[in-house]
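Engineer: The following comprises the amino acid sequence and a computationally predicted model.
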Amino acid sequence: MTRIDAPVEALPGAGVFIVGCGDIGRRVARLEQAAGHRVLALARSETAASVLWAQGIEAIPGDLDHPASLHRLPPRAAVLYYFAPPPAEGSGDPRLASLLTALTPAALPGRIVYISTSAVYGDCQGAWIREDQPVAPKTDRARRRVAAEQTLRDWSQAYGVPWVVLRVPGIYGPGRWPLAWIRQGRPVPREAECPYSNRIHADDLAAACFAAARRGRPGQVYHASDGHPTTLTDYLYRVADAFDLPRPPAVALTEFWRTASPTLRSYLEDSKRLDNRRLLQDLGLVLRYPDLASGLAAARTAAPG
């Protein structure tokens, strides 16, 4: 099991504050609540606030796309978990910048844990890479994440707030299975031609965030990956097998590109294998799902999606 109960240094401040409290944020919230901590989260609408309150998370009204609304941020949270994505367009992340600007001296957190993406490295042609690999983003989506990391780094240096970045690949688990793809019979590239991709189970990602808030070295980057890369084709085949569905048809990679969306194409063209030893060693994690086989073994007991 993931070591979320290991002794950790006490968290100072008034609970934790989650910005971007979607699926992963709510999983992190459950871990923090189990540890006895007060959890607050930013909510951009009454509907979002209702979902948060139902889990015992205190909803703080505010919309990252409207900076004037960010005037009720909680004071001195022990940890600020920032999970909100950048906008879909542009070269930077004005949402993150707005949040950081709104953090008055009385509201500075004890630490920031930021989720980024492994796409910042670009295409590494299937090589194993560690966190000191230079970033070389190929897409605007990845460039926005590089810009966001730099914004956080500069702000942290100016205000003395420690930060930790988790670079995350594909996330899988309950509610995230690609069953629609498989049921629709959408093709996949022939496995011999399919580039490498990486993934992590949603529960292990939440545990990594929880551990990073306590044991992550300030200013450090971690690969939040299970350390067992495979291919998209292999992943879809094994999910299909686990759910007793026909495997999708395989086609030549050149044919697959003709129907692939720009987002999917950018994902597949960034071939790399993520080394996760720093994550395991620094944070003391024992992943609950250290590979796809262990994640799929639990699939039948979880709601498909």
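Structural biologist: Perfect, I can see it now.

Engineer: C-alpha only now, for contacts and for neighbours.
Structural biologist: Fine.

Engineer: Gly62: neighbour count?
Structural biologist: Other residues within reach of Gly62 by the criterion other C-alpha atoms under 10 Å amount to 21.

Engineer: Okay, one more to line up with it:
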Amino acid sequence: MTHTLLSFGHGYSASALSRILLPQDWRIIGTTRSNDKAGRLMNEGIEPRIWPGANIIPALDTATHLLVSAAPDDDGDPVLAALHDEIAARAGQFEWVGYLSTTGVYGDHAGGWVDESTPLTPSTRRGHARVTAETAWAAIPNLPLHIFRLAGIYGPGRGPFAKVRQGTAKRIIKQGQVFSRTHVADIARVLAASIARPNPGAVYNVCDDDPAPPQDVIAYAAELLGLPPPPAEDFETTEMSPMARSFYAESKKVRNDRIKDELGVDLLYPDYRSGLKSLLAQEIGA
């Protein structure tokens, strides 16, 4: 049987998953809003659909699996806003549905630990929107939904090295601040493991084993490059965009036991050090 993944908002994490599934003879249909991106998807072996715009119902009819990467906007979840009834009517058709959420749904825990059972108390507008979207997807009867709460994503093309080299990286110090993060390759491996072992209703935190202060990551990137670390800047007085500053409103350490115990995932990059070493090696090799 041919498996067909319909990927809404086919972006960075979905592309990493595609690199696992395509060699296994999956058919992957990915939506994008951009003609330029559609061309890039086609070059990757993805069947692109400009959406909203194109009639997506034929793709929905053939899909055995759904992946939703599209973020909620002011009107809520964009996929459900357009296709709630159509997806609900086909709920029994799908073998697996994955929704990519964020650890921001947990809110601020003053550097304490959270896991999948922690109450959702988001403190940002983005976090509230994600909780609303998770709830809306989970409310569809008989949908084999799996929710993945992703920590800060990094990987090829999304590492700190360019800013460190350019001298634009900041080593911002906020007392007690820690973030969890995850390499995109490990996100893809978690999604593939879940597809292989569906457990409808499951929620998974996707992150590495080493929550760390952001300034430590920048300092280590500079060390790998043989450059001095950027000077320390105090969070209260440094210039930051409102978006960047909002990320510092929450501090927590995210547990990832479930992806290991239930899905059997062995992280390729269990901490930022191994991840950054690999990224730099790839850059040099390229």
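Structural biologist: Great, that's in hand. Everything quoted here is computed from the prediction, not taken from an experiment.

Engineer: From Asp36 of the second structure, how far out is Ala59 of the second structure?
Structural biologist: For Ala59 of the second structure, the distance to Asp36 of the second structure equals 21 Å [C-alpha to C-alpha, to the nearest Å].

Engineer: neighbour count winner among these two?
Structural biologist: Between Ala59 of the second structure and Asp36, counted using other C-alpha under 10 Å, the more crowded position is Ala59 (17 against 9).

Engineer: can you pull the contacts of the more buried one?
Structural biologist: Applying C-alpha atoms under 8 Å, 6 or more residues apart in numbering, we find Ala59 of the second structure in contact with 6, 29.

Engineer: Residue in the first structure paired with it?
Structural biologist: Ala59 of the second structure is assigned Leu73 in the first structure as its aligned equivalent, the criterion being TM-score structural alignment.

Engineer: wait, is that match part of a strand?
Structural biologist: No. According to DSSP: H, G, I helix; E, B strand; the rest coil, the state of Leu73 of the first structure is coil, so it is not within a strand.

Engineer: Show me the helices in the second structure, by range?
Structural biologist: 12-21, 35-43, 57-62, 78-89, 125-138, 161-166, 184-196, 214-225, 242-247, 257-261, 272-285 (DSSP state H).

Engineer: Distance to Thr102 of the second structure for the ones you listed - can I get that in CSV?
Structural biologist: As requested, these are arranged in CSV below (distance: least, C-alpha to C-alpha, whole Å):
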stretch, distance to Thr102 of the second structure
helix 12-21, 13
helix 35-43, 24
helix 57-62, 25
helix 78-89, 16
helix 125-138, 7
helix 161-166, 24
helix 184-196, 12
helix 214-225, 18
helix 242-247, 12
helix 257-261, 15
helix 272-285, 18
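
Engineer: Out of the ones you listed, which one sits most buried?
Structural biologist: Of those, the one with the most neighbours on average (mean count of other C-alpha atoms under 10 Å) is helix 184-196, at a mean of 21.

Engineer: could you say what helices and strands it packs with?
Structural biologist: With contacts taken as 3 or more C-alpha pairs under 8 Å, 6 or more residues apart in numbering; DSSP states H and E, helix 184-196 of the second structure sits against helix 12-21.
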